[in-house]
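**Student:** structure for the following, please:
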Amino acid sequence: MLHIDRWKRILIIGLCVLGLAWAMPNLFYKRVEAHNDAVAAIEAAGGSATPEQQAAEAGWPGWLPSDLVNLGLDLRGGAHLLAEVNTTEVYKSRMDAMWPEIRQRLADQRATIGSIRRVEAPEGVLRIEIEQPDQIAAAVSAVRELATPVASLTGAGSSDIEVSAEGRTLTVQLSDAEKRATDDRTVQQSLEIVRRRVDEVGTREPTILRQGSDRILIQVPGIGSAGELKALIGTTAKLTFNPVVATGSDPQSSAGVGNVILPDTENPDFYYTLEETPVVTGEELTNAVPGTDQNGQPAVDFTFNPSGARKFGAYTSANVGQPFAIVLDDEVVSAPVIRQAITTGSGQISGSMDFDGANRLAVLLRAGALPAELTFLEERTIGPELGQDSIDAGRIASLVGLLAVIGLMVASYGLFGVFASVALLINLGLIFGVLSAIGATLTLPGIAGIVLTIGMAVDANVLVFERIREELRTARGPARAIERGYENAMSAIVDANITTLIIAGILFMLGSGPVKGFAVTLSIGIITSVFTAIWVTRLLMITWFERRRPKTIEV
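**Tutor:** Below you'll find the predicted structure:
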């Protein structure tokens, strides 16, 4: 009997209405986008809003869905960067950080090994000269006690440092296993910090992926240029607080092992000689916000975590009256004299910066410092005009394909072709509804998946209609023919779409970037097209049949 239960009819209609409601905001893309941006800005400002933000918020009813399909880089325009992480400088930082601990360990054995001093060595290598060469084995043994196991599966059973000796010189460097583990951690940390920096500026759906062993792919839709993106993420924003050894215009006057000579930000001809090992680093910051100094000039206020606050307070208490350098990316931002102990765990960075620079510095410090410098191997800027051209081309291709399919179905199957065409339009709405609901990003390959879905969506209807034609020759009446047509076509419909869905899943798992976008839209299109072909078209046919009660039908 040709029949669909009432609860099934309500469920089918409800799903269609819900999907079309989620897709509707995409018809008013710019208005809804402005509404969403205004809502986010008002929430971030604690409820206060400018007149422009209030107008944008009122431009779309709050009770309607407001989720949009995010446009990818090729549709919206934006910036594309391929960066390489320079992991070698991390080895030097590790060795510099180990020097105070090694110095203390060897100082405890001064009675036997004599005096010690650090000597020049290549980057990433720590060399120490001891006074008593016959005690070099004892020194090696003492330093090896500081070694720890490598924290990675590939380096299991290995130590993190290698210690060797020649004459009276002790050499310490990272082991090969530790270097591999350090490289992996450095790239992963860089990846996360780049993502945090990009998220801070509120861009939509950036693509930030690791490529190979030491490269990062960064694609950010909606940003002005590749230069703007490089300015945001290319700065290491490495903040340290170092003791000042000496100052002057001659950079080599007080050079020595364990010291570093850095220029002043405002006066490049003036140099500071600093202890290379910092007292506190930017990693111990918990917050950084733009503000103003006592003269009303732009500044950045920062706060330390408890560990940083203790070290900062202890040092300032013991060094009242001494200068203390604030170093940002190997330049001395300021070197104030410590007037009194600072135990509150907060401070301020001021200097030659404008308000935009203060805001950008605050963003970088909140996101954290890059563990290593990034070298940009490839950069491209995709203008919004090119993105709009891609959207227009995709719209034309979709419209042409849609009209061609509808024309063919109506010409081939008459009224039943009209039912299939209505289901096809609902299917397109459901695709965009699902994409909006899951926050997917639409790219040119994604549009290709939608166009392909338009052609494939009527395949199930063609199978059903052809089976109905066959059943009309033998079945008892049109109702029985329609019912048996759906029953006999079901296995072929399921087989064809499951195999296509499996292929789409493989593309998603093994592909990257554009291939994933194609696979997502194709998978969603397959599911919605099966739903509309089997249930929506059938509901339209049954509703028509119940109203007209035809004695014969033509397909």
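**Student:** drop to CA atoms for contacts and neighbour counts, all remaining ones
**Tutor:** Noted.
**Student:** just the helices in the stretch 151-300 of the chain please.
**Tutor:** With DSSP state H, counting those that start in this stretch as the criterion, the stretch 151-300 of the chain has helices at 176-200, 226-233.
**Student:** just send the ones you listed back as a markdown table, with mean neighbour count and distance to residue 207 too.
**Tutor:** Formatted as a markdown table, those follow (neighbours: other Cα atoms under 10 Å; distance: least, Cα to Cα, whole Å):
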| stretch | mean neighbour count | distance to residue 207 |
| --- | --- | --- |
| helix 176-200 | 19 | 9 |
| helix 226-233 | 17 | 13 |
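**Student:** quick check: which of these is nearest to residue 459?
**Tutor:** helix 176-200 (42.4 Å; Cα to Cα).
**Student:** one more sequence to fold, the one below, so I can look at both together:
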Amino acid sequence: MQNKGLIKVFAILFGLVCLYQLSFTFITAEVEREAEDFARQKVSENVEDYSAIRDAEEQKYLDSIANNEIIAGITYNDAKGKELNKGLDLKGGINVILQISVKDILAGLANNTNDPAFNKALAEADEASKDSQDDYIDLFFQAFNNIPDAKLASPDVFANKTLSNEVNFEMSNTEVEGIIRRKVDESITSAFEVLRKRIDKFGVTQPNIQRLGNSGRILVELPGAKDINRVKGLLQSTAQLEFWHVYKNTELGNFLGQANNVLKNIVNKDSKKAETQSDSTATDDAQSDIDELLAESEDTTDVSTGNNPLFDLVQGPGFQGGPVLAYFSAQDTAKVNDYLAMSQVRSLLPSSQRYAKFVWGIPKDESDAVGLYALKGNRNMEPPLSGDVITDAQQTYDQMGRIAVSMQMNGRGAKIWEDMTGQASNQQSNIAIVLDNTVYSAPGVSTGAISGGRSEITGDFGITEGQDLANVLRAGKLPASADIIQSEIVGPSLGQEAIDSGIWSFAIALVFVLIWMVFYYGKAGLFADVALALNILLIFGILAGLGAVLTLPGIAGIVLTIGMSVDANVLIFERIKEELAKGKMQKDAIKDGFSNALSSILDANITTGLTGFILLILGTGPIKGFATTLLIGIATSLFTAIFITRLFIDGYGTKGKSLEFATGATKNLFTNVKIDWLKKRKMAYVISAVLLVISIGSLAVQGLNQGVDFVGGRTYTVRFDQDINPTDVEEDLVEVFGSAEAKTFGPNNQLKITTKYKVNEESTAVDNEIQRKLYDALQSYLPSDLSYDDFNAGGAGKDLGIMQSMKVGPTIADDIKNDSFWAILGSLVVIFLYILLRFRKWQFSIGAVAAVAHDVIIVLGIFSLLYKVMPFNMEINQAFIAAILTVIGYSLNDTVVVFDRVREFVNEHTSWPLGKTVNVALDSTISRTLNTSLTTLIVLLAIFIFGGESIRGFMFALIIGVIVGTYSSLFIATPVMYDSVSDRSKIESKKKEVEEDKEVTA
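**Tutor:** Down below sits the predicted model:
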């Protein structure tokens, strides 16, 4: 090996750089451990809200020493910014995919038109998007173009005042489409920037936000975020700030009393039920019906009867002459909205107030009572002043010492604000400050017009809420609503458990591999162990240096790399042993062994790497973490095996010492293997055919246990304080949700609960509704002192309640399933082309793809057969797809090594018949195949047993894949390759074989 000195220097420097990168992680861990100890000593465990108070004290400690020098000028803040990033499953936090509503953007560009063609196209696009992979804007244009004579350049659509500089009446639909696509993309980019600014101010370390293609989807990862509801509010708040004049309750007279009387008669008369519709469906004679109802209900209001639909919901009146009409319970607001939207009720308003807009305030004090306001609307329902005039916002305090948010407007806003406040002052009235259709405050103006453009929002909110509000106003409003279509929330305690289980599996697997290599290869195995230790250091160092995220599947990828990295050393050592057996000197045997093994090593790792790249491109979150560590592991294992191991072996040999590549127990293992593998192929075909038929039959009849990744829905990991019978829980949940599934997940006191209840609705309100229903349904299984808030927060330090949750909308579930299919198909195509290019014969490609397809179908079949009986989760989800792609890579690894030896023997022994070449190739690689398979299998078993429940199904798929992959490389890939060779070639091969037998007999 040339340039040994340069390689030594590079290896040492590389190792030192990796240690330096990892030092920040050690510094951060030590400081945070000290912070935990400080908080634990300061806060008594008996105090209420112990977990929240302890976290606050821990953060105070970290803030106080954040900029203090720890070592060599490094502060905690410096180290925190450079530490090894941990994913959600190791640190806790939230991972969401937001869908920016392209529908809202289109409607805004069309000035919320009532054009029938436009709205019909939107409705059709809504329906088509549920099952289509196309972007929403493509579906909209397809639907619009199918409507006869519909023009995008119509003044009622996009040829309006807003777009007058870009769209004119003469343009064709195709020309307008290009402009609108650009405008939509600009709006999504704007939304991305708004979210990024909000997240930057949130205070979470190492956040990740990225656009996902051109679909309007934005991925947000916030590791370590604990206040999940606050995060959701921050992400989904459109920050639509508006300023409205508001009616005093005295201006509306006895409107609520009249409304109650009308509603009382409507609710109590079955004959009138059909008339309880909104304005859009009111009949032509609605007014005559209203007059009749008013006549019947005149002076009949009697609150004492308990039969007043509206008054029975009132929790208190607004003060006389104030802006609040009345206070209602928050849970009744939807019902009140329905009442106020009825045509019979709306018609009670005089013509001067017919555009009144009813909105709600924020909860009053500590109760859930919210005030009802009536804003002075207009024909277009546009506010006199909107939030786009805000140039700055800060969390402050008002004159009463309450938390407030002060805002500064630009010149245009200041002028309008002065006019509005002047008008309100003259009329002794109020101005409502409305954010996202909620009144935060409605101050009266009595001191004259307010100049300068400064205003203030007050309300019953805390410091963090005030800071968040100022943050979103300063960052700007989202150009459209943002719905969470996929989310994963992991509690911090579950993350720590994942770290603990990951470390255990890592340590056990590493110890086994180190011992095995020494047992099998003696001193050479010890050198391989040193190279393996350096390999692990390099993997973690590179991860830290690149700012990559370490996840639980990522740890699995590293542990799997440990098992697979010995493969390169095994290939090298086996080839050296072959050269020594030929009688070569040790120095020459080592040189030729490394040289001969290089081709197989590169081919095997490149094919595995190709599947890793596909996984990296199409995967998200933890799966991307798995692919990242796998790819880094492949690169570092190649470097350490080819160069570092070689340095040790060459250095040992130059000292004149003899190096055995075996021990007394393993010296003669697999040395005289002579098996007619091809003769056994027919029996193998029969066995495989039976397994394939059973697998395909089970897939057709029983199907697979598809996770929410693929079908949509919500899943919750819930922990109890006692062992739970999942059947009993499932029966209770079915009564509430209609359809639900509960399975033991890990220990017997932990369940994984899945439901498709309201799967098509993705709003935060529906999320909260489902979690409330879940809490109520599980009441009999939970401690009586576990509140709803603590249940959602994972027991608030008690490790009870929802430990992890996940939501996937049906549209994105369909996309995930589609991406998974193309990932598997794409990997097969890439593999076929690579092997065709590398081996120059299509028969090799056919053999490899046949073996891989065989392995994938059998793994799927086993999951289909066993998912109902196995005591662990066997869902088909994104992690399973990662496992399948890894199985593909591993199966190819084995197959390519055999093919490489077949190609070598074909070139070396041109007179050999093909059958003999194949058999000898398999004989010569059997030691490597079994050795690598055994070490990898033991490593996977260690992860399966000790690695945590969340990846147990993932590991089971890999274990089955390794077993089946080893079998297929011996009995499927090579035999199929052999059988695909033309009959003439086989006849000639057979003749050669017969002639050789005659020569031997003679």
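**Student:** still on that earlier bit, let's have the helices of the stretch 151-300 of the first structure in a markdown table, adding distance to residue 156 of the first structure.
**Tutor:** Converted to a markdown table, these look like this (distance: least, Cα to Cα, whole Å):
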| stretch | distance to residue 156 of the first structure |
| --- | --- |
| helix 176-200 | 9 |
| helix 226-233 | 34 |
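**Student:** out of these, which is closest to residue 283 of the first structure?
**Tutor:** Nearest to residue 283 of the first structure, of those and by Cα to Cα, is helix 176-200 at 11.9 Å.
**Student:** list the helices and strands that closest one packs on?
**Tutor:** Applying 3 or more Cα pairs under 8 Å, 6 or more residues apart in numbering; DSSP states H and E, one finds that helix 176-200 of the first structure makes contact with strand 78-85, helix 88-107, strand 207-211, strand 215-221, helix 226-233, helix 355-367.
**Student:** distance to residue 335 of the first structure added to the ones you listed, as JSON lines?
**Tutor:** As requested, those are exported to JSON lines (distance: least, Cα to Cα, whole Å):
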{"stretch": "strand 78-85", "distance to residue 335 of the first structure": "31"}
{"stretch": "helix 88-107", "distance to residue 335 of the first structure": "22"}
{"stretch": "strand 207-211", "distance to residue 335 of the first structure": "37"}
{"stretch": "strand 215-221", "distance to residue 335 of the first structure": "36"}
{"stretch": "helix 226-233", "distance to residue 335 of the first structure": "25"}
{"stretch": "helix 355-367", "distance to residue 335 of the first structure": "18"}
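**Student:** tell me the secondary structure at residue 512 of the first structure.
**Tutor:** Of the three states, residue 512 of the first structure takes coil under DSSP: H, G, I helix; E, B strand; the rest coil.
**Student:** and it, how far from residue 533 of the first structure?
**Tutor:** Distance, residue 512 of the first structure to residue 533 of the first structure, using Cα to Cα, to the nearest Å: 31 Å.
**Student:** between the two, which one's more packed in?
**Tutor:** The neighbour comparison of residue 512 of the first structure against residue 533 (other Cα atoms under 10 Å) goes to residue 533, with 25 against 12.
**Student:** the more buried one maps to what in the second structure?
**Tutor:** Aligning on TM-score structural alignment places residue 533 of the first structure opposite residue 641 in the second structure.
**Student:** surely that match and residue 528 touch.
**Tutor:** Yes - the pair residue 641 of the second structure / residue 528 is scored as a contact, 7.3 Å apart, by Cα atoms under 8 Å.
**Student:** find residues that contact each of these two.
**Tutor:** Shared contacts of residue 641 of the second structure and residue 528, defined by Cα atoms under 8 Å, 6 or more residues apart in numbering, comprise residue 569.
**Student:** residue contacts, the alignment partner in the second structure of residue 271 of the first structure?
**Tutor:** Under the alignment by TM-score structural alignment, residue 271 of the first structure pairs with residue 374 in the second structure. Residues near residue 374 of the second structure by Cα under 8 Å, 6+ apart: 246-247, 323-325, 356-359.
**Student:** of those residues, buried ones?
**Tutor:** 246-247, 323-325, 356-359 (16 or more other Cα atoms under 10 Å).
**Student:** turn those into CSV, including distance to residue 202 of the second structure.
**Tutor:** Formatted as CSV, these follow (distance: Cα to Cα, whole Å):
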residue, distance to residue 202 of the second structure
246, 33
247, 37
323, 34
324, 33
325, 36
356, 37
357, 33
358, 32
359, 29
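**Student:** between these, which is nearest residue 11 of the second structure?
**Tutor:** The closest of those, once distances to residue 11 of the second structure are taken by Cα to Cα, is residue 359, at 67.4 Å.
**Student:** so who does the closest one touch?
**Tutor:** Residue 359 of the second structure touches 372-375, 437-439, counting by Cα under 8 Å, 6+ apart.
**Student:** how close does it get to residue 505 of the second structure?
**Tutor:** 56 Å.
**Student:** then residue 943 of the second structure?
**Tutor:** For residue 943 of the second structure, the distance to residue 505 of the second structure - Cα to Cα - is 5 Å.
**Student:** of those two, which one has the most company?
**Tutor:** Relative neighbour count places residue 943 above the other of residue 943 of the second structure and residue 505, with 28 against 24, counting by other Cα under 10 Å.
**Student:** helix or strand for that one, which one?
**Tutor:** Residue 943 of the second structure is part of helix 914-946, with elements assigned from DSSP states H and E.
**Student:** okay, buried residues for that helix please.
**Tutor:** Applying 16+ other Cα under 10 Å to helix 914-946 of the second structure flags 914-929, 931-944, 946 as buried.
**Student:** also stretch 158-177 of the second structure?
**Tutor:** 158-160, 163, 167-168, 171, 173, 176-177.
**Student:** one more: stretch 816-826 of the second structure?
**Tutor:** Quick answer for stretch 816-826 of the second structure (16+ other Cα under 10 Å): 816-817, 819-820, 823-824.
**Student:** same question, stretch 297-308 of the first structure
**Tutor:** Buried residues in stretch 297-308 of the first structure (16+ other Cα under 10 Å): 298-304, 308.
**Student:** what ranges does the stretch 201-350 of the first structure have for its strands?
**Tutor:** 207-211, 215-221, 239-248, 259-263, 271-275, 280-281, 285-292, 298-304, 324-328, 331-334, 346-350 (DSSP state E, counting those that start in this stretch).
**Student:** the stretch 51-200 of the second structure now?
**Tutor:** 69-71, 74-75, 85-86, 93-100.
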